[in-house]
Structures are given as C-alpha cells and as structure tokens.
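S.K.: only the shape, not the letters, is given here:
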C-alpha cells in the first residue's frame, strides 16, 4: 500500500490495525463542452461540465497483512452535468443529444476489501451505496404530431400523452412534419446509469506447478436499480429501471517467467435477463425498444509480455 504523503494511524503493532492512513481531499474538475444535434439545421452547443469533489477516506492493513480495506465517503456537486436527451435530427431521425442539467449531485460510500484467509486463496468483497439527485434541469420534451395539424394555422396541438402539462409549440421538420415541443422540469428523475447500490464478491486460488501458475476465479456482482432511460416518459415509467446481476468464471495459466498467459472465461453463467439500454422513444412515438444483457458467453484470451 502506498501511503506516501499521508498521515499514518498510530499503532503499537499489537492492535487490530497494523498500518493505515486517513485522508481528506477537495478537488475541482471539468469535462469539456461540444456540439450536439438539434431539431433544426443548426448544431447546438452544450456547455462544459464542472464538478466539485470532497472525499474522506481510510486505508488499512490488518490481521498480519491478510486483510486490506479501502473506504471512501464522497460528495460530488455538479454544475451543467452532461446528460442525454432525445431530439429529432434535421434528417428526420430520432437521435440522442447531449444537453446540460443545471444542478445535480452524487453522494456515496465505497468499501473495497481483500482477504487472504489461507495461503494462495484471495477473496475480494466490494460494496457501494449511492445517492444521486437531479436538482435542477429544464429539458425540451418532443412528440411527433400525427394529427395532421399545421403549426401556425390556428389549430390547437394536442399535448403529449401521459406527459406533464406545458405550453406546446410546434415546428416543421423535413420528412417528419410537425414536431411538438414543450419545456418541462425533469428535476424529480433518477440520475441515469447510477445504481442505488452495488456489491461484488470474488474468489481466486493460485496453484503453483512446475509449468507455471494456474488461477481459477469465480465472481458474482449485482447492481441495484440502474435507469437506462433518456426521455421524460421512459424515465418516469420505470420500464428501463432494472437490477444488473452477473456470475462469471475464469481459468488462467501464467508461465513461470510471467511472460505468457492464457485464459478461458464464461460470463453471465446463469443467463440473467435485464435491460441495459434501448430506444426509449416514449415521448416522440409512444413506444420504445429494449436492449438486454448479452446471454451466456464463452471466450479465451492470450497475452505475451516482454
């Protein structure tokens, strides 16, 4: 464990904790802006994303260096966080576009631990809890007008089914017709692709042989309540909200000089079925398409280091 520049916890060598460190960090970062599609012929800019991060952490070794634990309690405050919404492109295609949510935050606790209960056996246990919020975000909700009404002709445009009450405006997009839009408040939605909590347990054993080391590994992970939606109605419907679960196995051989390695693996052994993405077009079309996790998959890897 690299503890350079970090204060060591006091210990006399006879307690539970043998060596360790605690730290506090405060930092500021950003992600650059760019250009995004819009329902007009123009490219629209999205702003840089800025984040202020505060973290309190603890690292220690214990039980005669057979236990290592890393813990971090953190708070992330975002300005102009870059999120994905749905637009109709100038070519008449439904497309994702990057926009900025004014205010959002993520708080959480992450724990990583490695245990060596007996020689050559390594067990990893990781856990994380997250609380993410969209605090302020005004987005534009789009719906294709199939009523045949012409914008600007004095006709009332029907509101988006199941959508929030808002003042509807409409424009004409080539090859599509009228596209209805309204500004809506999306600050009550989940942060996309952020699990509520996540757990991982893995075990691997190192068999030393005359021709190298053989390492079987078994891993189980589960992430709870991940939202893979984009537009307003798909995000509030819960149809794209799911738990992600995976049981995988790997068998690796490494030669004695640690230059060659060969691995065989299988992922999603139990063939869990859950949504990982799709086409959440509820606002625009009133329906959506789903992308599910890959089924059980086998594979092999080969590597050479020099």
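M.R.: Noted; the coordinates are in hand. It should be emphasised that the depicted structure is a prediction, and the values quoted were computed from it without experimental measurement.
S.K.: okay, CA-based contacts and neighbour counts for the rest of this
M.R.: Fine.
S.K.: where's residue 233, which helix or strand?
M.R.: Taking DSSP states H and E as the definition, residue 233 sits inside helix 232-237.
S.K.: right, and the helix or strand after that helix?
M.R.: Later in the chain than helix 232-237, the nearest helix or strand by DSSP H and E is strand 241-254.
S.K.: give me the helices and strands touching that next one, please.
M.R.: strand 212-227, strand 260-267 (3 or more Cα pairs under 8 Å, 6 or more residues apart in numbering; DSSP states H and E).
S.K.: so which elements touch the helix holding residue 233?
M.R.: Partner elements for helix 232-237 (3+ Cα pairs under 8 Å, 6+ apart): none found.
S.K.: centre of the chain to it, how far?
M.R.: Once both centres are worked out by Cα atoms, centre = their mean, to the nearest Å, helix 232-237 turns out to sit 18 Å from its chain's centre.
S.K.: who touches it?
M.R.: Where contact means Cα atoms under 8 Å, 6 or more residues apart in numbering, the residues beyond helix 232-237 that reach it are 141, 162-163, 186, 189-190, 227-229, 240, 280-283.
S.K.: try it against this one:
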C-alpha cells in the first residue's frame, strides 16, 4: 500500500488547494423537484429492460446523469472510464478495451468478442473499433458491474455499458455549445427538439471534435489526435396512447493520424545486470526508459479513417396486460487504416506497417414481452438475433528505402478474407415474484447459440528472407498462398437467481447468482473454447439522514472457466501473430463501497472504494527461449515446457481503486458558481499475464478539476476544466517486447489537458 499513499499525495494536495471543487459525480446529486432543503434524486434506469430507479434495482451500477456528462465533457468511452467507478480503459491500436472489476477481453481481432457489453439505445456494438463517436446528446449512461448473461447475453461476462441518447420531447428546446483547449482543441455540439404535432416529435443533434496529437512524433504528424464528426436524428411518432415508434438515423466519421505507439529500442542484459537464470544478451525485462511519453520520432504516413451508419427502431405497444417491445436495426462500419508495427525510427524496421480495410454490416433484432401492472408477479420473455458480416483485407507491409510509409509498399503478408460471419441467436426470460411486501425472488434463463466462420486466403513471403536477403531486390521472393477456412459453433444456457428485500422505501438488500458466457473462436494459429463464469454477489442499497446520504455496498465472487486470454506470439516465419488461450480457472473476489453525501443544498461528496483480488488459479502457457528460462528461474516451468502462471494477475486488474470527489455551489454574480475536484487512484496493474516490470502500470493518481457557472435564468453555462492535473504518464498498452521489431511497444492515455466551454440554451 506504500505506493498507493505515495500516489495519493498530489491528489490530496489538489483537493486541499481546491477546497470547494466540483466532482464528476457518477450519479445525479441534485435535489428532487419540490424536495426539502437537500436530497439526492433518483434516476430512472432500464438496466433490467424495464423502467425502475437506480436505488431499487438490485444490480451494482453507476448511473451517469446528463449534468455530469455535460460538466465533464464526456465525448468517448475513455471519458466514461475517467469518471465511472470500477471502470478502466486500455487500447490496442485504435481499438477500445473496457475493463469492469478487472474483467476485460484483449482480443480485438475480427473474430474476438468483448467481455463488457456496449450498446446504444439497446443496439449492441460488437466491435472494438468505431465506438467513440456516439457519445453526444445523451440522457444517461448506465454502467452495470458484474455478469449480465441473462438479459444482455453472451458478451457481458464483465458487465455492461448502456448508452441512452436523449429522446424527442413534446416541447421546443435547443442548445449550441463549443469548447476550446490546449492541443488546439475545438469541439462543437448542438441540438434542436421540435414538437411537429401532438403525435410527432423530432430531435436532431450533432457533435464535432478536433484536437492535435498529444505526442510530438516528428517527422510524422503528431499522433493520438482526433478529428471526428457525428450527427443523429430521432423521429418519435405516437399515434395512440398505446403505440410509440422511434426511428433513429446516425452517422459518424473519424479521421487523423490515429493512435500511435512508442517504439522504444530494446535493451539487453549484460554481465553486470543479468538476473539468475537468464543469459547475457537476453532482453531486459525491466521497465524501459520511456521519458515523458510525449516526444518520440516515428515515420510519417499513418492514418485512421472510420465511417459508420446506424439505422435503428424502437417500437412499443401496450397490450394492457403486457408491453411488446422491438429494438433493432442495421449498422455499417467502414475502417481504413495504416499504422506502424513497432520498428524503431532510424532502423531498417522503421517502416514495417499494418494496413487494414474492413466493411462490416451488422444487424440487431430483439423482441420481448414484459408484464404490466403492480401485482406481485413481474415477467419478461424475448428473443435476440445478431449478425455481422465482414469483408477484411489486412497487409503486413514495408516501404523500403523510403523516409516514411508512403509510395508503393512491399507486401510481406496479405490476408484476404471476403467472407467473415459472426451470428448469435438467443431466447431469454426472467420472472420476479413478491412473496411478502418487500421480499422478492427472481429467476431467469437465456439460451445462446453462436456461429463464426472465416473464409479466404493469405499470401506470404518469409519475413527473415525479406529482411536479411532483400529478396525483393533480386526478384527471388518465394510466395506461399494458403487457403483459410475456419469455423466454430458454440451454445450455452446462462442463469440468474436472486432474492431482494426492500426493508424500507430507502433500504434494500439483495443476493444473487448469475452465470455468463462468451463465445469461442479461432485465430490463424488455433481454436479456443467458450469462456464461462459463475458469479455470486450480495449487496445493499441505502439512503439515510433524510435522503442526504447514500451508501451502497456489494461483495462478489467470480469463478471463471476457460477465460479467454490474448497474447502476441512470434510465428515460425518471424512475424508476430495473435493467439487466444483458455486459462483453466480464474478467480475474482472483491467488495465495493459507493457513497454519495449531500449534507446541504450546496455541498456534494462522493467516495468509491473498490477491492478486487483477481488471480489465475489454473493457467499454463507454452513458452520457449527466454520466457522458458524465466519460468525455470521462477520454478514455474513444467515437464511439458509450459509456464505455470497460477497466482498471476489478469491484465488490467488493479487490486484497489478509489474515486474521491467534492463540489460546492456558490450563489454569486446572479447565478451559481460550482468548482470541484475528482480524483482517481489505483494500485499497480499489468498489461500482460506474465506480470513483468516492463508491462506494469505502477500505482498512480489522476485528478480532474472543473469549474462551471450558470446564471439564474439558466440560459447559458460556461465551464473550465483541467484533466490529469498531475500530468501523469498512464499506460493504455504495454506489449511483450518484440525481437522481430527490436522494440518495447507502448501506448499512453492523454497527458494534462485544459480548456473552457460555453453552452447556450434556447
């Protein structure tokens, strides 16, 4: 814990300096209309696919209100991870990896599935690309912690993030806003809501985001930039009191250099520092000298372009005894990118490049019937269908004798997969019965069937032949064409059982058992099995002191079987590929304390403390070379040359996380001035399952300051912010060092940023 307290020192100083500062509350903390002098409001949620309130929903969850989203300029998933307790963010190139309670999936390939379900308005977003452009004009964001296998399905073994956009209303409303900041940040947003008739309402919204790269990558353009545009149109038609039809169209695009990797030249052990069991000339496995992480040279020419079109519909019909709901639609995502693979600048490997184009149409359909009424029995049943196709072409390329990655490349590997399919079907149901006033039992089941296939071919040249002999210069390269036809099917029932007791209108306890499932799949190297989890959780949700103190507690235990673990490996031809292994057993156990306190109308505190002890219990990884020597030195190499990783920590799983915040309203200048502070602290974690010093994220704190002012008329709001006050270098990726490229490869979260914004409400 020493590192935790050391990390907390600058945050504590920031809190003392700010004294009256405004946190990024994870839940609305505004008084209810007509309430007394103080009180924490309830937010209506749909975490269980029917309206309820957060405090009466027996799920460990965080609800982020529109006020908090606005105050913290939430515009992407990384922003959610910045303010939502128990959530962390990582990256694999441009792909987003979300972890909840230390559970994540690092397989971001075209076959991989996330471990955290992400949806917008009930529409499942399958791929880890293109997720960051829909976070605008939102009603709320629900973050559900723990497996949600019955109602949300196969890819919710870690939890779920439900993004709910703001819907049309029966009154005119509009706003325009903008934001400026360092790194030449210029963001805009706007919305107009028009009640066309008594039965027809329209809402249109847009967002643009522009900032230069956070890194100085000369001679390349600066990386980690953002240039995106998004627009959404809702049309709500309610011809009768029983029927409502919501049609939505959404378009988003993203451009720029895209995420960049710091390719740090490898260091090797010498006779003076080689550890016992390793050899002189082995790769140094200690943390590399990364400096500030803000300046490193890369070859010019990288780019990232995404385009997405989403058309979805929600239809609700009140049958009297029940409500019939359809949610679904069509989404098309196009991706084109070219990114460096990891060779250090100034070496013959500096232009080794990954090129990718994808065209992904997908369909979501869900139909469910939910009971109405206030009787003791509540139920819902439904069916779900998902299908995604993909036309994928990826290339491992080099641009020899060039200053950057432009011109005509030499293709070392060409993967052509015009026929990739992922299909999922499910039937589900859940019932709840109130045995006595306040005492309710629940039971649910989902049966899922999954199918995946990939057909095409690959054309390859031996990497070592190209790099050492430059066979391209003598026209002696030997090409090998290999047909690819892989497929897998899996199915699994998942279950839910719970007992909830609403002891008083403001005090509830619950205990529940859930199972979760993530479909199996394959890589170019081998197949992997489905991932399964059993979850046991108890919790309590409470309001005290006249509705001014909210205290929620939960404790959980996860029993994972065949947890899917992704890693990069060196293939026989010298290139780097991805393999997914199944860890035989993994165990997660932990507890959470989530507190909101509003002692007066103008003071609000929030405290979150989370503990997760995540460890592999039965996990062996086949190794050779230096990793085999390392395993031997640790007494962890078995007779089959497997590295026994029992007791190691899964990636992105810190033992302790803390969120601390405070805000205060000053009634000055004819309005409300609200300064605040929010601090996130976490203990060390790792980015690979080898738990090496070079992939360790040390304990750190990250503090955000905000300041907002609104006049009493509430027609406009001005805000100011500082994020990552400490200017901490925070890793989002650290891969096992690559002898192929001769580098350590790392990605980083944004450095300190600051700016100001203005919103005018019409």
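M.R.: Here it is on my side, so go on. All values reported here derive from a predicted model rather than from experimental measurement.
S.K.: please state their TM-score.
M.R.: Once superposed, the chains reach a TM-score of 0.72 (TM-score structural alignment, normalised by the length of structure 1), with 264 aligned residues with a Cα RMSD of 3.4 Å.
S.K.: so which of the contacts of helix 232-237 of structure 1 comes closest to residue 263 of structure 1?
M.R.: Comparing the contacts of helix 232-237 of structure 1 against residue 263 of structure 1 with Cα to Cα places residue 228 closest, at 31.7 Å.
S.K.: which residues sit in contact with the closest one?
M.R.: Counting by Cα under 8 Å, 6+ apart, residue 228 of structure 1 has contacts 192-193, 235, 240-241, 275-278.
S.K.: how about the nearest residue to the aligned residue in structure 2 for residue 23 of structure 1, chain neighbours excluded?
M.R.: When structure 2 is aligned by TM-score structural alignment, residue 23 of structure 1 is paired with residue 510. Distances taken as Cα to Cα, 6 or more residues apart in numbering place residue 500 nearest to residue 510 of structure 2, at 4.2 Å, with adjacent residues excluded.
S.K.: same check on residue 261 of structure 1?
M.R.: residue 254 (4.4 Å).
S.K.: residue in structure 1 paired with residue 533 of structure 2?
M.R.: By TM-score structural alignment, residue 533 of structure 2 lines up with residue 51.
S.K.: could you give the number of residues near its match?
M.R.: Counted with other Cα atoms under 10 Å, residues neighbouring residue 51 of structure 1 total 19.
S.K.: residues contacting the spatially closest residue to it that is not a sequence neighbour?
M.R.: Residue nearest to residue 51 of structure 1 in three dimensions, not counting chain neighbours: residue 78, with 4.4 Å by Cα to Cα, 6+ apart. Residues near residue 78 of structure 1 by Cα under 8 Å, 6+ apart: 49-52, 103-105.
S.K.: got TSV for the residues you listed, with secondary structure too?
M.R.: Shown next, in TSV, are the contacts of residue 78 of structure 1 (DSSP: H, G, I helix; E, B strand; the rest coil):
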residue	secondary structure
49	strand
50	strand
51	strand
52	strand
103	strand
104	strand
105	strand
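S.K.: out of these, the closest to residue 134 of structure 1 would be?
M.R.: residue 104 (4.4 Å).
S.K.: pretty sure that closest one contacts residue 83?
M.R.: No. With contact defined as Cα atoms under 8 Å, residue 104 of structure 1 does not reach residue 83; the gap is 10.6 Å.
S.K.: ok, those two, which is more surrounded?
M.R.: More crowded of residue 104 of structure 1 and residue 83, by other Cα under 10 Å: residue 104, with 20 against 17.
S.K.: now which residue in structure 2 aligns to that one?
M.R.: By TM-score structural alignment, residue 104 of structure 1 lines up with residue 586 in structure 2.
S.K.: ok, now how distant is the residue nearest to that match when sequence neighbours are not counted from residue 589 of structure 2?
M.R.: Excluding its sequence neighbours, the residue lying closest to residue 586 of structure 2 (Cα to Cα, 6+ apart) is residue 616, at 4.3 Å. The gap separating residue 616 of structure 2 from residue 589 of structure 2 is 12 Å, by Cα to Cα, to the nearest Å.
S.K.: ok, residue 424 of structure 2 next?
M.R.: Distance from residue 424 of structure 2 to residue 589 of structure 2, counting by Cα to Cα: 30 Å.
S.K.: neighbour-wise, which of the two wins?
M.R.: Between residue 424 of structure 2 and residue 589, residue 424 has the larger neighbour count (other Cα under 10 Å), namely 21 against 18.
S.K.: report the buried residues of the longest helix seen in structure 2.
M.R.: Secondary structure of structure 2 read by DSSP state H shows that its longest helix is helix 2-18. The neighbour-count check on helix 2-18 of structure 2 (16 or more other Cα atoms under 10 Å) flags 4-5, 7-8, 10-12, 14-15, 18 as buried.
S.K.: after that helix comes which helix or strand?
M.R.: Using DSSP H and E, the helix or strand that follows helix 2-18 of structure 2 in sequence is strand 44-45.
S.K.: in stretch 745-760 of structure 2, which residues are buried?
M.R.: The neighbour-count check on stretch 745-760 of structure 2 (16+ other Cα under 10 Å) flags 745-759 as buried.
S.K.: tell me how far the ends of that stretch are from each other?
M.R.: Chord length of stretch 745-760 of structure 2, first to last residue, is 44 Å (Cα to Cα).
S.K.: about what we covered before: and which of the contacts of helix 232-237 of structure 1 is nearest residue 113 of structure 1?
M.R.: Looking across the contacts of helix 232-237 of structure 1 and measuring by Cα to Cα, the closest to residue 113 of structure 1 is residue 227, at 27.3 Å.
S.K.: so what's the closest residue to residue 222 of structure 1 other than its chain neighbours up against?
M.R.: Nearest residue to residue 222 of structure 1 in three dimensions, chain neighbours excluded: residue 245, at 4.3 Å (Cα to Cα, 6+ apart). Residue 245 of structure 1 is in contact with 220-223, 272, counting by Cα under 8 Å, 6+ apart.
S.K.: coming back round to it: show me which of the contacts of helix 232-237 of structure 1 are buried.
M.R.: Among the contacts of helix 232-237 of structure 1, the ones that count as buried by 16+ other Cα under 10 Å are 141, 186, 189-190, 227-229, 240, 280-283.
S.K.: so which of these belong to strands?
M.R.: Among these, the members falling in strands (DSSP state E) are 141, 227, 280-281.
S.K.: that older thread, counting neighbours, which of the contacts of residue 245 of structure 1 comes out on top?
M.R.: Neighbour counts for these (other Cα under 10 Å) peak at residue 223, which has 20 neighbours.
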